[in-house]
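Next come a sequence and a model predicted from it.
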Amino acid sequence: MRTYVLIPGGGAGPGYWSRLVPLLDGEVIALDLPTADPAAGVPEYADIAVEAVGDRQDVVVVAHSLGGLTAPLVAARVRARAIVLITAIVTKPGESGLEWWEATGHSALGIDSSDERAVFYNGVDPEGIAIGDAATRDQSFTPFEAVGQPWPNVHVRFLFCTEDRFFPIDFMRRVVDERLPHAETADVPAGHMPMLSHPKEVADFINQT
């Protein structure tokens, strides 16, 4: 049986995948990471993922947003068959998550994320927003300090969110073209939280991996 390991974005618990999980066609491990713990970063997140996977063989690593920092390390260690990235951060080897914002030009976009409802939850219905709120946690900056790892030699698929206000679509297309030129890509007409606004479309993309 295929196993999907879901790595959450920043400050998110496993609950925000709840609309997506029932639509996936295999076993699902939605990671519960110690996001608020400043002693835990990408290596610790990867350790948790690897332990959760155990000896499972047919593994697909799915990562959203900040989860892109952890995805390559997990995929290499569990010998994943593929990585699926959902509007995720893509670092170059040797580049930290802190450096990513300037290196990619995101900082120059001047995005004001103080209104989280408007920036992160556009297109999500009230029930979905409530699910996201219930899953929200504090997030330490420690994961951003980790140096980016080489991307393992596995198939990578990237789901662009065309209405994403935090990682705008033109910006993300350029980043992926430059950093993951061989990735298979697709679009979903969603904001930054497609697992809440368009779970079927996201599940279809993942299930086709």
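Happy to help now that I have it.

CA atoms for contacts and neighbours, from now on please.
Noted.

ok, how many other residues are close to the spatially closest residue to D37 that is not a sequence neighbour?
Of all residues beyond its chain neighbours, the one nearest D37 is S140 (6.3 Å), with distances taken as Cα to Cα, 6 or more residues apart in numbering. When neighbours are counted by other Cα atoms under 10 Å, S140 registers 17.

One more to weigh against that first structure:
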Amino acid sequence: MSRFVLIPGAGGAAWYWHRVVAELESRGHEAVAVELPAADEKAGLPAYTDLVLDAIGDSGAGVAVVAQSMGGFTAPMVCARRPVDALMLVNAMVPLPGETAGAWWDATGSQEARAAAARAGGYPEEFDLATYFLEDVPPDLAATLMQHERPEAEVAFTQPCAIERWPDVRTCVLAGTDDRFFPYEFQRRIAKERLGVDAEPVPGGHLNALSHPRELAERLAACLDPVQGESGRSGTPGGGPRRAHR
């Protein structure tokens, strides 16, 4: 049995993970999604990190930290302070040491990649929730999600990812094949450039924890297996990948 600690993206709603939590628990794992004070201008990444560390606690079970979207800025800060068995990024932002989320967009070319994918796919380039986040989410879940949505405080976009190097932990990058916000090929490029990792395809769009929870849970569980999770590596951005020995 392993303990999965799941970090949401911007907005900080733990509810986002509820279908994956149920799927992981049905497989005999522990799973906890962390609620983050995303709208609090006095909080931000250090506070998020402390809350995730509290959720990990003193668990004796193998621990996997899972981060979605902007949660990718918090996850490495957590893993730099607490040894874990695996770090799993799901449609996530991959930061460099000291980078801010506000600077990440231009540094990675994410908006240009999103626009190019929209032109190729024949859907609007201008961002809206229905097109880029909710296109494959069941309508009832999309309506409930809107009840949990809240704005991300500006402070979180200005604080650096406070790590000196990428944590020495096996890292799996899971990229939604239908993600319109962070297109699949864009995620593959960033994973390779910044982590030396081959991103693994998983079904669904940016919010695939709601649209494809079973498939995502299966892949998360497999990432803990050093054989099945073969593409997981640990490494230092800019320094090339190393296979984690665990």
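Received the coordinates, thanks. Computed from a prediction, not measured in an experiment: that's the story for all the values here.

And the TM-score between these chains?
Both chains were compared after superposition, and using TM-score structural alignment, normalised by the length of structure 1 their TM-score is 0.93; 207 aligned residues with a Cα RMSD of 1.5 Å.

re earlier: hmm, A36 and the residue nearest to D37 of structure 1 touching each other?
Yes. Using Cα atoms under 8 Å, S140 of structure 1 is in contact with A36, at 5.1 Å.

re earlier: the residue nearest to D37 of structure 1 matches what in structure 2?
By TM-score structural alignment, S140 of structure 1 lines up with A153 in structure 2.

In contact with its match, which residues are there?
The neighbourhood of A153 of structure 2, defined by Cα atoms under 8 Å, 6 or more residues apart in numbering, consists of 38-41, 44.

among those residues, which recur in structure 1?
Contacts from these that recur in structure 1, judged by both residues aligned by TM-score structural alignment, their matches' Cα atoms under 8 Å, are 38-41.

Which strand or helix spans R165 of structure 1?
Counting by DSSP states H and E, no helix or strand carries R165 of structure 1.

again, but for the one 10 residues further on
When secondary structure is defined by DSSP H and E, V175 of structure 1 falls within helix 169-179.

Following element in sequence after that helix, please.
Per DSSP H and E, the helix or strand that comes after helix 169-179 of structure 1 is strand 184-188.

what element comes up after that following strand heading to the C-terminus?
helix 194-197.

what does that next one correspond to over in structure 2?
In the comparison with structure 2, helix 194-197 of structure 1 aligns to the range 208-211 (TM-score structural alignment).

now F205 of structure 1: how far from A75 of structure 1?
F205 of structure 1 is 18 Å from A75 of structure 1, where distance means Cα to Cα, to the nearest Å.

Compare neighbour counts for these two and give me the winner.
Neighbour count, other Cα under 10 Å: between F205 of structure 1 and A75, A75 has more, with 25 against 20.

Give me the nearest residue to the more buried one, chain neighbours excluded.
Using Cα to Cα, 6+ apart, the closest residue to A75 of structure 1 is V61 (6.2 Å).

Surely the one you found touches R79?
No. In terms of Cα under 8 Å, V61 of structure 1 does not count as a neighbour of R79; the distance is 9.9 Å.
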